[in-house]
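> The following block contains a protein sequence and its predicted model.
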Amino acid sequence: MGIRVIGVGAYVPERVVTNHDLARRVDTSHEWIVSKTGIRERRIAALDEAPSDMGAHAALQSLGHAGVDPRDVDLIVTACATPDQSQPAVATMIQEKLGIGSTGCPAFDVNSVCSGFVFALSAAQGMMLADPERYRNVLVIGTDAFSRILNWDDRRTCIFFGDGAGAVTLRQTGDDARRIHFELGSDGRGGRAIEVPAGGSRRPVDGDVLEQRLNTFTMDGPKVWDFAVETVPRTVRALLARQRLRPGDLDLLLLHQSNLRMIEALMGSLELPMDRTVTTLELLGNTASASIPITLRAAWEEGKLRPGTRVGLCGFGGGLSWGAALFDW
C-alpha cells in the first residue's frame, strides 16, 4: 500500500494590506520591509472570516483537484495556531462547513505553529497506515489568521504576517509503495522565542493583559533566525540521508514562508539554486501553518509538480519545532 498527495488547494482573503498601508501606522517603509523580508503585501481576513472558513475553501479546492467527493473523506487533520475559538476544534468546524458532519469521520487539530502542517501530514499518514480499511481519503489542512493576534503597533512583528489556508488530499494507492517520509523535532527550551504570553488558561485575559497587550504575538527575531539557519539545513539533510539522498537530488524544496532573506540563506546553505523552490510570501506574507500548502498549490499552478517530481517540504517555528517531509509527486 502506498500513500500519495492527489490534490492541493489554497485560499487567501480578498483584502490586501500593502507595506505603504503599514507605513502609515508604524515607523517603517515599503523599501525597508522589502529589503529585510521580501514582503510587498499580505492578505487579511474579513471581520466575519475565520480560520475554519478559509480552511473549508482550501479543502474544497483540494478535493476538487483530487476528484474526491467530500462525503468520501474519512479523516480531517487541521494545523492551526489561531483557532476560531478555544473549543471545539477547527477541524470539526470545517467538517460541518463541508456538509459532512453526519458521516462521523474523525476531525482534530494540531498546533505546532509554523511547523504544524508537516506535523499534521505525519499524523494523517500514520493513521492511514495504522487503519487502512478506515482511512482511505484524508484531508490535511493548514489555516491561520495571525492578523487577529498581532499588535499592529509593533513593527517588529506586524510586517511579516498574512492570513490564509492551504490543504492537500491524501489517498491510499494499491499499485505502488510510495509514502511520505518525515523528520520531526521540537525543543521546548526555546518556547519563549515565539509566543503569545497570555490569553490562555494560565493567564486569562484581564485588564492588565489587555493594557500590556500580552495577548498578542511576540517573537525574538535574531533567535528565530539563528534557530532556522542551523536547524533547517540539518533537518533536510538528515531526512534525505535516511533515503540515501543529498540535497541536490531534490527537484523542489518548499520552505515555510517566513522571510525571503531567510529562505535565500537556507537554500544557499543546502547549495540549492532558488529555481529549485517557489515563494509566495512576496504577495501573501507569512501565513504560518498555511504557508507550505499554499506554496505547494502555487508550485502546481506554475507547472513545477509533474509525475515523479521529488519534493521536499520543511516547516519551522514556535515550540521551537521543525518538520520536514519528502515525497514523489
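Thanks, I have it.
> going forward, measure contacts between C-alpha atoms and count neighbours the same way
Noted.
> quick one: the strands in the chain?
2-11, 15-18, 41-44, 75-79, 107-110, 137-145, 163-173, 181-186, 194-195, 218-219, 252-255, 310-317, 321-328 (DSSP state E).
> Include mean neighbour count and distance to Pro293 when you put those into a markdown table, please.
Below are the strands of the chain laid out as a markdown table (neighbours: other Cα atoms under 10 Å; distance: least, Cα to Cα, whole Å):
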| stretch | mean neighbour count | distance to Pro293 |
| --- | --- | --- |
| strand 2-11 | 23 | 7 |
| strand 15-18 | 16 | 20 |
| strand 41-44 | 24 | 16 |
| strand 75-79 | 28 | 11 |
| strand 107-110 | 21 | 15 |
| strand 137-145 | 32 | 7 |
| strand 163-173 | 28 | 5 |
| strand 181-186 | 18 | 16 |
| strand 194-195 | 19 | 22 |
| strand 218-219 | 18 | 23 |
| strand 252-255 | 23 | 9 |
| strand 310-317 | 24 | 9 |
| strand 321-328 | 24 | 12 |
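> mind putting those in JSON lines, distance to Gly64 included?
Formatted as JSON lines, the strands of the chain follow (distance: least, Cα to Cα, whole Å):
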{"stretch": "strand 2-11", "distance to Gly64": "8"}
{"stretch": "strand 15-18", "distance to Gly64": "25"}
{"stretch": "strand 41-44", "distance to Gly64": "24"}
{"stretch": "strand 75-79", "distance to Gly64": "16"}
{"stretch": "strand 107-110", "distance to Gly64": "20"}
{"stretch": "strand 137-145", "distance to Gly64": "12"}
{"stretch": "strand 163-173", "distance to Gly64": "10"}
{"stretch": "strand 181-186", "distance to Gly64": "25"}
{"stretch": "strand 194-195", "distance to Gly64": "35"}
{"stretch": "strand 218-219", "distance to Gly64": "37"}
{"stretch": "strand 252-255", "distance to Gly64": "23"}
{"stretch": "strand 310-317", "distance to Gly64": "22"}
{"stretch": "strand 321-328", "distance to Gly64": "21"}
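> Use this one as the comparison:
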Amino acid sequence: MVKAFIQAVDYHLPAGSLSNEDLNAQFPEWSVDKIAAKTGIENRRIAAEDELSSDLAAAAIQNVLARTSTARDSIDFLIVCTQSPDRQAAGTAAAVQAKAGLPLGIGALEFNLGCSGYVYALGLAKAFIESGMASSIIVATVDTYSKYLNPSDKSVRTIFGDGAAATIVSSTSAESEERIYGLVYGTDGTGAPSLIVPNGGLGDGTLVSPQSAPEVRGLVSNGSDLYMDGPAIFNFTLDVVPTTVERVLHDSDLQMEEIDLFVFHQANRFMLEHLRKRLRIDPDRFWVSMSDTGNTVSSTIPIALREAEKAGVLRPGMKVMLVGFGVGLSWGGLVTQW
C-alpha cells in the first residue's frame, strides 16, 4: 500500500494589518506591552472588505506550487478547510479550484472546522491517498475571522488574524515507512457555546449560547459578533491537549523524547507556554510562531511549520507532533516525519 507524506507547505497573508499600536489607540486601557505579553502577538494580518477566503487560499496554493515547481495537472484532489466560506452556495472549494487554476478533472471538497482543522485535513488526505482514490492532494486551510469580529470587542480583536496555507500531500512507494501516523481525534459539541459566531447563520446562535448575544455583551451587533469564553477555552485546552499527546504517542508507539519538534495550534503565547511547562517539553523542541500573524485558526499549524522550516528549526527526517484544538469543541493530533 502506498503511504502519504507532506511534500511541501507554504502560506499567504493579506496585506492589511492590525498592530498592537492600532488596538491601543482604540482601547487605551490596554497598553501595547500588555497586549504583547498576554497574547504573544505584535501584529495581525487583516483581509480587505472585498477579499474572500477563496482569494487567500488560491494565493497560498500559487505560492506552494511555484516554490516547488509542481505542475498543476499533477494535482488530483483539493481539500479546503474553512469556517469563513465565501458564501453558503456555491462551495468555496470550487471557487479555490477555479482561482488557483487547478485541473477540471480533480475532486474538490470543503469542510467546516477551525483550530483542529489542519490535523483533520491531513487525516482526510492520508485516507484518500492510501485508499488509492488520489495520489497528489492540496490541502488548503483558510479563515478570515476578522470579518466575524465585533469592532468593539477587544477580547477577540487582540487575538485573531486572517490567513491561508497550502500543503501538498503526496504518495510514496509501498515499501516506505509511515510518514503521517498516530492520528487521534476528539469532539465535544456541548462546548460549542464557548466559541461561537451567534449571528449570520440559519440558526439563532444565541439560543445555543445566550451569553454570546451582542446586547448581553454591551455591543452593537455587526451581524456576526464572534464570542469566546476565554477561561472556558483555556480549561478545555488544559484538559484535552495532554491526553491527546499521550494518545498520539501511544498510537504511534513513540516516547516523548523521540519527538523532535512539537507544533501546536498557535492560540496565544500564554496558553502555549502553560502547555509546554505542563508537558515538560524543552523550549528548543516547542515551536511558537504567531507574533506577526495572530491566531489564524485553521492555518496556524501549517504557517508555523513553514516558519520553522525557514528558520532551520524543522529539518528533513525530524519527527514532528501536531496538535490542534479549539472551536467545536474539537481536537486532534498526529505525528509526521518531515
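Received, thanks. In this text the structure is predicted, and so the values were computed from the model without any measurement.
> and the residue nearest the centre of the second structure, what does it touch?
The second structure has Ser298 as the residue nearest its centroid, 1.9 Å off, counting by Cα atoms, centre = their mean. Ser298 of the second structure makes contact with 81-82, 113-118, 141-143, according to Cα atoms under 8 Å, 6 or more residues apart in numbering.
> rewinding a little: can you say which of the strands of the first structure is nearest to Ala123 of the first structure?
Ala123 of the first structure lies closest to strand 75-79 among those, at 7.9 Å (Cα to Cα).
> which one in the first structure is aligned with the residue nearest to the centre of the second structure?
Mapped onto the first structure by TM-score structural alignment, Ser298 of the second structure lines up with Ser289.
> so what's the nearest residue in space to that match that is not next to it in sequence up against?
The shortest distance from Ser289 of the first structure to any non-neighbouring residue, by Cα to Cα, 6 or more residues apart in numbering, is to Cys114 (4.5 Å). Residues near Cys114 of the first structure by Cα under 8 Å, 6+ apart: 256, 288-291, 315-318.
> now, among those, which is nearest to Met54 of the first structure?
Ala290 (10.0 Å).
> Count the residues that sit near the aligned residue in the second structure for Lys304 of the first structure.
In the second structure, Lys304 of the first structure lines up with Val313, judged by TM-score structural alignment. Neighbour count for Val313 of the second structure, taken as other Cα atoms under 10 Å: 17.
> wait, what's in contact with Val313 of the second structure?
By Cα under 8 Å, 6+ apart, Val313 of the second structure has no neighbours at all.
> and which of the contacts of Ser298 of the second structure is nearest to Glu21 of the second structure?
For these, the nearest to Glu21 of the second structure is Asp143 (23.6 Å; Cα to Cα).
> how about the nearest residue to the counterpart of Ser69 of the second structure in the first structure, chain neighbours excluded?
In the first structure, the residue matched to Ser69 of the second structure (TM-score structural alignment) is Gly67. Ranked by Cα to Cα, 6+ apart and with sequence neighbours excluded, the top spatial neighbour of Gly67 of the first structure is Gly7, at 8.0 Å.
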